[in-house]
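Engineer: Have a look at this prediction, sequence included:
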Amino acid sequence: MPTRYVAVCGATEATPSQLDAARQVGKLLARSGAIVINGGYGGVSGAASEGAASEGGTVVGLLSESDRDGANPHLTVSLPTGLGQGRNLLIVTAAESVIAIGRGWGTLSEIAHARRLGRAVFALDSWDVEGLEVVDTPAEAVKRAIGG
């Protein structure tokens, strides 16, 4: 099966259960051989990165700033963009599918960009927006995101 590129999007200010879900999503994506793409800092991005790295996965962080300061330590590749929130478009453009966890405003912008691009978005404890596919577990999110 070809390598899949999956964005894991979510708020920096996430609940403990959302962080646990993100960590599990990262682990499962890494086990499947998918490349994880995210915003590269803390919160959901940090937890997903940690989970993927713990399984030897590849994690690409597209950072909002023009340097690597503050990037989470679990990234395989950290790419400073200097684009601020504009980097959200890059994150979902680089991905083939998106898993959204939590309800931050940045997450909502990533969802909107992804849907505009025709990317499938799987919502796990996230926004209830028309066009999203709501899933109940990290395993279901990953299975759907990688085309299983």
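Structural biologist: Now that the structure is in, tell me what you want to look at. Numbers count the residues shown, from 1 in each chain.

Engineer: all contacts plus neighbour counts: C-alpha atoms, from now on.
Structural biologist: OK.

Engineer: I'd say Val25 and Gly51 touch.
Structural biologist: Yes. Val25 is in contact with Gly51 according to CA atoms under 8 Å; the separation is 7.2 Å.

Engineer: And the contacts of the longest helix along the chain?
Structural biologist: Secondary structure of the chain per DSSP state H: the longest helix is helix 16-32. Applying CA atoms under 8 Å, 6 or more residues apart in numbering, the contact partners of helix 16-32 are 8, 35-36, 43-45, 47-58, 101-102, 125, 137-139, 141-142.

Engineer: List the buried residues of that helix.
Structural biologist: By neighbour count on 16 or more other CA atoms under 10 Å, the buried set for helix 16-32 is 18-30, 32.

Engineer: Please enumerate the helices of this structure.
Structural biologist: 16-32, 43-54, 87-94, 105-116, 138-145.

Engineer: adding another structure so you can compare the two:
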Amino acid sequence: MLPPSPRPTPNREETDRVFQVAVCGPRNCTDEQAAAARQVGVLLAEAGAVVICGGGTGVMAAVAAGVRSAGGTVIGIRPGADREGASPDLSVTIVTNIGEARNAVIVWSADAVIAVGGSWGTLSEVALARRRGGVPVVVLDGWRVVGPDGTTVDDGIAYVSSPEEAVQQALLTA
């Protein structure tokens, strides 16, 4: 069961500011990952969160469609100099012309990060979020970060198996 509304993160004062969740994932994803991302979008919108994503295809388009179908707000941070390739389901498209550096904009704008699936770009977003610190990182059907000793790094990363669990972890641990 999801909380009725998102809580503020511990590192900010309680305000009326809306909770922002980044949802990251590959532009080339499986049908299962797309379905999971869409459900994550629905659940986040129902919880009142604003979703931030890369705004393109694959997981990004699926989460945008889920958010839109539930009447929520989804912001796409695009890497190029124009809106070409942006998902039609975005509420807002931000054109950056900074390439992959936009991953840092996505992560630094979020109160929590959910990664669905995995690509090199997704891994960079997970790494940036962990390097940033202070925000929960939730991974659903994606990268498992392994330390030099061969054990899974789980400090600050929650590995989950369902969209419901991903959203719950993101909203409750932030």
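Structural biologist: Happy to help now that I have it. What you are looking at is a predicted structure, and each value in this text was computed from that prediction instead of being measured.

Engineer: re earlier: which residue numbers in structure 2 go with the longest helix of structure 1?
Structural biologist: The alignment of helix 16-32 of structure 1 onto structure 2 (TM-score structural alignment) spans residues 31-47.

Engineer: Kindly report the same for stretch 45-60 of structure 1.
Structural biologist: Mapped onto structure 2 using TM-score structural alignment, stretch 45-60 of structure 1 covers residues 60-75.

Engineer: what do you get for stretch 101-115 of structure 1?
Structural biologist: Mapping stretch 101-115 of structure 1 onto structure 2 (TM-score structural alignment) gives residues 116-130.

Engineer: Figure out how far that stretch is from the centre of its chain.
Structural biologist: In terms of CA atoms, centre = their mean, to the nearest Å, the centre of stretch 116-130 of structure 2 is found 10 Å from the chain centre.

Engineer: Over to stretch 64-72 of structure 1?
Structural biologist: Going by CA atoms, centre = their mean, where stretch 64-72 of structure 1 is centred and where its chain is centred differ by 17 Å.

Engineer: so how far is the first residue of it from its last?
Structural biologist: End-to-end distance for stretch 64-72 of structure 1, by CA to CA, to the nearest Å: 13 Å.

Engineer: still on that earlier bit, ok, of the contacts of helix 16-32 of structure 1, which come out buried?
Structural biologist: By 16+ other CA under 10 Å, these give 8, 35-36, 43-45, 47-53, 57-58, 101-102, 125, 138-139, 141-142 as buried.

Engineer: Grab the nearest non-local neighbour of the spatially most central residue of structure 2.
Structural biologist: Geometric centre of structure 2, nearest residue: Val23, 1.4 Å, by CA atoms, centre = their mean. Closest residue to Val23 of structure 2 in three dimensions, ignoring its sequence neighbours and counting by CA to CA, 6 or more residues apart in numbering: Ile114, at 4.8 Å.
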